[in-house]
Structure formats: structure tokens, C-alpha cells
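Engineer: After the sequence you'll find the predicted model.
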Amino acid sequence: MAADKKRLNVEFKSIPESLEEPFLKEFPEYVEGIVRGDPGGFVLTPHYGEHAEELYNFHVRPDDIWVLSFPKSGTTWTQELVWLIANDCDFEGAKRSLNDRSPFLEFPYLLPRKGTPTYGHLPSVEKQMQYREELESPRLIKTHLPLDLLPPQLTETCKVVYVARNPKDVIVSYYYHHKLIKFHYFDGDLESFARWFMNDQVWYAPFFGQVLAAWEKAKNDPNVLFLFYEDLKKDLEGQIRKVAQFLGKSLTDEQLGKLVHHLTFENLSKNSAVNKEDGKKHGVFNADGSFMRKGETGDWQRYFSPEMSRQIDEWTELNLRGSDITFVDKI
């Protein structure tokens, strides 16, 4: 290992249950199973596990801005908001695909190597990673990795925006996300998915592990801003102002008005640069469903039985014991 490389002292091992029939029956595309890191318990693909140290040593620039989250927590919304503020409300530039303007750091290591065919429209893994390294400054990088698996100098070097959402809505949205994406496909019902989720046997688990780490980091680190999805829903203008102040940017009243309009769920869900509907054209998504589905808070009430809601509440209470974070699951 080169002298300037840092060693990631985490070992990723296969989760035995992920190679057995009950799991593969409901996650049929995960033919390689999933892996869990020790220590930390972080769950992702075997391909990621083999390259975790490479991402841990990803070169960070002082003018980078990183958007972090657990999946389906408002990541795309936050990326578009941050990109426009960082780029002085360049709405013309924002017509380019958000995937190009703000690449998804670990995405090359999520695509399956067995089973479902690879997607020919994508560059090689090596070229995708090279694009991330060579993207013109200021870069906006998106990742769902937890802080302790990201470059250790990250928050000392650049700005980090973390966005979190209440776990009940995350579970519902992540379930439909698994129904939409072919290589991610889940063939069970929502309550079964919720159990896999609470047992930390889905990608990016454990949910509370990474959210709480970011919450605690943001309390004492001026380079980390913690946002709640529900606050974006309730007071988008106020949250835009907060992000602008964090990034050292000033907005005119006209810019602020345009941002609020541009960032409504109705407008973003119709915006082809953001809504990822091209996933259907490329055969990555199934025909039914949308990447930007509803954008609601409290949608979980339409799906969970009283008993499942109670189980999630108990799981949440257990994991939040000793923490001062509060989630809002209804507006």
C-alpha cells in the first residue's frame, strides 16, 4: 500500500443467510448475496466490499460538497438544491443530468456481476470512477455510505450535507425502490421487507447507525449540516436559506423564489434531468413505478398494519435510546 494510502480496518464478510433460499426467494437478483462489515455492521454488495478501501482513499478536494443520506431520504431533492446554490442558481446548467453534475460515488460497485446482464449503456467501472476523480470543481458528490467508511479527512476538508427522513416513510419508499430497480428487485410484500430492514439485511443497513453518527458529527463540526426531509417539506424556503448560509452563498429574492418553484416535488418529478426516468429507457427500471414516487410525509399510514406500525415504533425507540434526535412521521 502506498505511503499516502490509509488502511480501512473493516473486514467485509458474506452474510450466510443471504445465500440461502428464504432470502434469495425474496431478493432473487442478489445471487452473490450481501456482505457485512466488521466492525460497524454496514451492509452492501460483495463488489463494494472488495473496493471499500479504494473509496475510503478517494481524493477529497477543499471545494468539494458531499451530500450524504440513507437511501430514499430526500437525496435527489437535496442534491439539486445544493448544486443550484453552489452554482449560483445556474438553471440552464441544471438542464444537464443530475447524475453527471453530481455523481453517485459507489454506484459502479452496486451493479451485479452475475445474474442480471450488465448494462451496456454505462461506461466501465474504471471509467466511471475516473469521471468522479476528474470532475471539474466544485464537485458535488452523492453517497449513501456512512461517515466512517468515507475518506477520514472528509469533514476536515470540505462541506458535507446530510439529509435524514423518518424511518417509516423510508421503509415504504425503499420497498418501492426495490420493486422498481431490476437488479435490486424484491419479490415479497412490504411487511416482509420491513422485517429484513429492521434486521439490518438490506443494502446500507443499519439505518440508525449511519443517521445517528451523522447527527452527532453535525453537533460539533461546522463543516457538517444536518437536514431533515420533513423540514424541507414544511419550510422549503427556510431550508434553502440555511443551506445557502452553510455554503457561504447569498441569494437574491428572485433567485430564492425561482429555487422554491424549481424544487417543488411536482416540478422535480417532471424534470427529466432529475427524475431518473431514463432508467426505464435503458432497461434498468421496471415499467411500473417511478424513482420519484410521492414525496409525502406520513405515506406509511396507508401501508402498515397497526401491529407492524407498533413493531417499527418499538424498534425505533430501542435504537434511539440515549439520543436526542427526534423524527417527525406525520405533517
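Structural biologist: It's in.
Engineer: alpha carbons only for contacts and neighbour counts from here, please
Structural biologist: Noted.
Engineer: Now for L154: which residues touch it?
Structural biologist: V60, V160 (Cα atoms under 8 Å, 6 or more residues apart in numbering).
Engineer: Quickly note the distance from it to P71.
Structural biologist: In this view, L154 and P71 are 20 Å apart by Cα to Cα, to the nearest Å.
Engineer: for F304, same thing?
Structural biologist: 20 Å.
Engineer: neighbour-wise, which of those two wins?
Structural biologist: More crowded of F304 and P71, by other Cα atoms under 10 Å: P71, with 23 against 17.
Engineer: Quick one: residues contacting that one.
Structural biologist: So P71 contacts H144, V170, Y174, Y204 (Cα under 8 Å, 6+ apart).
Engineer: How many neighbouring residues does the residue lying closest to the second one once chain neighbours are set aside have?
Structural biologist: I take that to be V170. In space, and not counting its chain neighbours, V170 is closest to K72: 5.7 Å by Cα to Cα, 6 or more residues apart in numbering. Using other Cα under 10 Å, K72 has 25 neighbouring residues.
Engineer: tell me the contacts of K72?
Structural biologist: V170, S173, Y174, H177.
Engineer: Put this next to the previous one:
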Amino acid sequence: METANGLAIVGPVPFTDVCGARPDLVATTPNELDGEEDDSAAASELTTAAKRPGLRLYQGAWLAQVWVPGVVAIQQGSFVPRRGDVVLASQPKCGTTWLKALAFATMARVAYPPAHAGHPLLRLNPHDCVPFMEMLFADGALGNRKMDALPSPRLMSTHMPHALLPASIRDNPDCKIIYICREPKDMLISLWHFTRRFVPDRAFSDMFEDACQGASFAGPIWDHVLGYWNASKDSPERVLFLRYEEILRDPVENVKKLARFVQQPFSPAEEAAGVIKDIVRLCSFDRMKGLEVNKKAGSNYVFPNSSYFRRGEAGDWTNHMTPEMAQRLDAIMEEKLQGLSPMPQRSSVPRITQRSVETHSRTYSMETANGLAIVGPVPFTDVCGARPDPVATMPNKPDGEDDSAAAAAAALPSGISRVLRCYQGAWLASEWVPGIVAIQQGSFVPRRGDVVLASQPKCGTTWLKALAFATMARGAYPPAHDAGHPLLRLNPHDCVPFIDMLFADGGGATGSRKMDALPSPRIMNTHMHHALLPASISDNPDCKIIHICREPKDMLVSLWQFTRKFDANLAFSDVFEHACEGVSFSGPIWDHVLGYWNASKKSPDTVLFLKYEEILRLPLSPAEEAAGVAEDIVRLCSFDKLKGLEVNKQAGSRYLFPNNSYFRRGEPGDWANHMTPEMARRLDAIMENKLQGSGLFFA
């Protein structure tokens, strides 16, 4: 959970965006399980109405029968913990839905700014964002597979008493637990209203009687509360104890407390910008209940989304309980809390009476089978800070640099010679070479699902980054939700890291650390020739490469326009002459193109070869095509849309090249405005000769 070394936490992503529909409640009763109490006498004392909701006594706790298989699976090791996990714990109807919304919005605020119109909580119910473990693991292996598909830090919820938690959660120093409790009388009233949706004739008096005997969902109430209370006293750095009523009174302060606990405190700048208030506003009862998604019944669920939104007013119990009932429950709670160490004190913690009111190395699965779907990448700079900056210094001579190229480099125009370097037969920008060497020597650790965008400079790299990011991330960032999309606040190069520069720092260690911080599937780009790629990329069946090329004459004109930004006196004729000799950024042009072309012919399932002049195509479902998702992506990533954004007009204080330098309208055929017919024929003849017999041609 650290933010050291330039790494920041993006936070969780919505569960259903990765894994499909949240687990459904089922009506079947599981078989008798080890650890289930043979307590027929206790069960017989329950009212008939209490049996209908499906209560079951397991290891001293009364659980909904549909939870028990999942609890058993979790206890037996189906849940594999991961550093950074955050578990939200509660009894039902204690503010669980609200806590899920607040925790998700707080932890995910970098990837999903709470004030943006594209926030997941505006299209998904909080239970779709934060999975309920008991139901998720009721199907055993599938639950484990779905949890493995989530990026870190993972956020999940449970109704299990603290004593039922497996040691992998309970005693894990790398797992955080946030517990919320509520005044018991108000909790029972809310629970009664909720259960009446499936047991409409249940009398409140029956529920009250059973609760006083300890038989309520996740009950006894007192055992559940005290388990987490004592854990919070023993390990305050791992267990945060919250009260529903305190959050109602001061939501801003409690959201700040939650953020500090998960080690994502709000910065002074965030506080000044009103981010905390934006989160509280986003998660408010009126805002959440009024959303269309929370008015729907939902085709897969026993409980409609609207059932999770009932305004829980403190003290509402007075409208349903007699004074005698209230006094009886207060007395029970007073007795159950008495004499326990540490004893809750009125001044610091809740007395629950009337008198006191959070791959691959654990990565995304790329399959869509078994209910799993791809949520896609997250913006690089949201996780790792500013993108790598080009540097002006010349690195030391690495092994593999061509000695014979020194004379050729010396003959280049000054604007090119000071930045170009020949390494293993390829002409590269000098600042790329250390990163490429580090990557080749093993600093880059591949992960299943990695996607590498490859190109020569000025072949549509920026556009490909935007299109690929928007396409792959469309689950988490719907392209039509314009106001909240990362590409509206970040340059495409901030979303997709350039690994040649990323691994240039610290012998590759910094790049490796930052790439490890990204969730899967990771998307990155390179200007390396295919022959320079390490085998961990080029020969890896679990890694996809998307290469984009461009008509060479147009590419050279665009490259000249770009390089003139740091060498205003550079003549196009000089760039052209050297390119014809094979000397250009990532040149020779023909070697670069042919390397990826041949790879795409040999392994079409791992290498996709695109032309700038073609439309980028990644598979969309029929439903998405019908809904116009492809058009939304193209519109979002259009030249006019991206260039007009404020972020892409800025120079950027850290970067050698301003953001707006990446946006020049690359019209096919623009070369005719800069090349003589003789120049065009010469380059065409060179390319035709070099590509002869490959099957590749440029119109």
C-alpha cells in the first residue's frame, strides 16, 4: 500500500466489470457440514417465520443458509490472500451498502475521480463494485478464480463474525479490515423491512424475540460486534471500527479516517479541491437511490437493487418498538458487554445501547469463460506518477553498439547526430539505448495478457495508444461517458508507458518496479525493432504485439516536422537522404517494418500488423457494436477531440516534447507537399527493393 518510489495506488476496479454479474442468492439448503452445530433444540425454539428466511447455526453463529458453503470454502483455503486486500465487515443492514460506496470511491478516487460523470457508482450498484465473499465462494473454485482476476488492492465484503474469518484474513498483517456497526434496535428495524421483501407476513415481534435469543442474520448481535471491537483494540493498524451513526453525523471526517487507515490519505491539494466532499456527495443516500441502476430489479438477483436503499434514520426504532422491547434489548446488550476486556467506553467507542446512539502474478484472466471478462488497463501515470522524461545526456557505450557506425553518426546533421545511435544494427535515439539494454538483460518481467504496441516514431503511435487503451479499457471506462474518461484528462502517452524510456533509469529497476505495480492486462509501447525484443516478448505466446506502420514518405514528412521542434534548422532533404541510407529513428525503415510483418505472418495469433491508413479493429461483442461502442471509441480518440483537450495543449513542465507536439493531422499523401517527384520515386524504389518477395507493399 506504499506510495514510495513514485508508485501510487489506483485502487480497486468494479467487480462486475472484471467478473460479470455478482453472485446470485440461491434457494437450496446445503448438506450438513463439518462444524455445523447439531442444535435441533435451539432450532426448534425459533419461530416458524424465522426458519423461512433460511437461518442455520454454524460454529456458534446464525448464518443465512446460502452463506454457509462459501464460509466453509473460505475457511478451507479457497480464498488466497494478497497484500493490500481490504475486507469490509458488518452485520446485515448496518450501513453495508453505504460503506461499500464510500470505501470504493475513496480507494479508487485516482482512477475514478468522484466528481466525474463517468464514475462506476453512477452506472453500478455498490454491490456490483465490491463482491460479497460468502456468496462468491459458495461455488468454490469459481470464486477463487474471480478473486484472482481482480487487480490489487482488492476490496471485498463479508458478514462473517470475526471468529469465523480464516487466519489468512484475521491474522494477516497485510490485510485490512473495516468494520461498521449500528445501534441494534435500528439495525433490527431495518433488517425487518428488508426481510419482509421475501417473507411479507413476518411479524416484527417474531424477529425481535429471536434476535434477543441470539438468532439473527450473522448473530448473535453482541458476539459479532464484540469480535471486531476486540480485534480493533488488539490490532488497531489492521482493524478499523466504525459506527453508522458517527458516519451520519460527520461523513467527511470518517471518510478521511477510512483513507488514512488504508494508507491512502487525502493530500492537502485534494482537500482544498473538495475531493472528500465530492465522495460524500457521490455516495449520499439521495444521489445513490435516485440513480436508474438502483431503481432496477435486476434480472439475476433475488433482491432488487432498490432494496438496498432505505434511509436509515437513527432512532427509527421508536416507531416500531414498545418501550418494554427497547428496554429489554438494551439490558441484554448491557449484560453481554459487561466485564469484557477491554470494556467499551462511552467516550471512545460504541456502547450499543439506547444511551449511545479493501497476472500472471495475481492478474486479470483474459478469458471470458466462467463469467470472467476483461476490464482492461488503467492509466500508467495514475499508478506510477509522471511518465519517463527524455534526457539529453549520451549514455555510456553499451555492449552491442556498432563501432562502424561512429563515422556515419558523425556525418549526420547536428540535430540528429546528437540523439541518434546505432545499436545492434538499428538506429535509435540515444536515450532509448539504456532501457533497451535493460529490457534485453531481463529487467522486464512478462505477465500473461501483456499487450505491446510497436511502431516507428510518427506512424500513428499516439493514436494507436488512445484507440487501444479506450478499446481494452471500455469495461472500466465506457467511452461514451466522456466526462470521466482518462483520455479526457491525460495524454495517451500518460496512459500507455513507453518501455524504452521507462527502463532507462536505474539499470531497469525503476521500470521493473513500476510495471509490476500495474494491474493486468498491461498495455505498453516500444520503438524497438522486432529483432531487438527480448524472447520474453517476441517468443511469448501469452503476450500480444500490435504493430502499426505508415506509408514511408508520409512518415518521413511527419518525423521531420516533429524533429524540427528541437532542431529548427533541420532541412527535410537531410532527413530524406539519411533515411534512404537507413539512418532514421528506429531505422532502417524497411528492417523495422519487415521484422514485424514477418512475425505477423509466422504468428498471426500473437502479432497484429496494422497500417496507419487502416482503421484499428479490436473485437467487440454484437451487443457493443449495436450500442455504438466502436463509434464511441473512434469519436473519443479522434484527432480533433484529442487535440482540443486542455491536457494536450499544455507543454508539461517535465517533458522535452510538449503534449501538443504529438498531435499533427497526418493526412495520407501529405508527402507531395514536401518531396519532389524524384525524391518520391527514389524512396518508392528503395522500399520496393527491400520488401521484395515479402508480400508487403505500400499503396
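Structural biologist: Nice, I can see it. Worth saying up front: this structure is predicted, and the values here are computed from it rather than measured.
Engineer: re the thing from before, out of the contacts of K72 of structure 1, flag the one nearest to A94 of structure 1.
Structural biologist: Of all the contacts of K72 of structure 1, H177 has the smallest distance to A94 of structure 1: 24.4 Å, by Cα to Cα.
Engineer: element containing the counterpart of the closest one in structure 2, please.
Structural biologist: Aligning on TM-score structural alignment places H177 of structure 1 opposite F194 in structure 2. Following DSSP states H and E, one finds F194 of structure 2 within helix 184-195.
Engineer: Pull out the buried members of the contacts of P71 of structure 1.
Structural biologist: H144, V170, Y174, Y204 (16 or more other Cα atoms under 10 Å).
Engineer: corresponding residue for the last one in structure 2?
Structural biologist: Same thing as Y204 of structure 1. In structure 2, Y204 of structure 1 lands on A218 (TM-score structural alignment).
Engineer: and that match, what is it in contact with?
Structural biologist: Here A218 of structure 2 is in contact with A61, W62, L63, A64, Q91, P92, H159, M160, P161, H224 (criterion: Cα under 8 Å, 6+ apart).
Engineer: Swap in 6 Å and give it another go.
Structural biologist: W62, L63, Q91 (Cα atoms under 6 Å, 6 or more residues apart in numbering).
Engineer: isn't L136 of structure 2 right next to G143, touching?
Structural biologist: Yes. With contact defined as Cα atoms under 6 Å, L136 of structure 2 counts as touching G143 (5.0 Å).
Engineer: which residues of structure 1 fall in strands?
Structural biologist: In structure 1, the segments counted as strands under DSSP state E are 11-14, 35-38, 43-44, 65-69, 140-143, 159-164, 224-228.
Engineer: equivalent range in structure 2 for the third one?
Structural biologist: Taken onto structure 2 by TM-score structural alignment, strand 43-44 of structure 1 occupies residues 62-63 there.
Engineer: same thing with the fourth one?
Structural biologist: Under TM-score structural alignment, strand 65-69 of structure 1 corresponds to residues 86-90 of structure 2.
Engineer: what's the average per-residue distance for the matching stretch once overlaid on structure 1?
Structural biologist: Superposed on structure 1, stretch 86-90 of structure 2 shows a mean distance of 0.6 Å to its aligned residues (mean Cα distance after the TM-score superposition for structure 1).
Engineer: now what about that stretch, what contacts it?
Structural biologist: L155, M156, S157, T158, H159, C175, K176, I177, I178, Y179, I180, E358.
Engineer: quick one: which of those is nearest K51 of structure 2?
Structural biologist: So of the contacts of stretch 86-90 of structure 2, ranked by how close each gets to K51 of structure 2 (Cα to Cα), first place is H159, at 19.0 Å.
Engineer: That'll do, ta.
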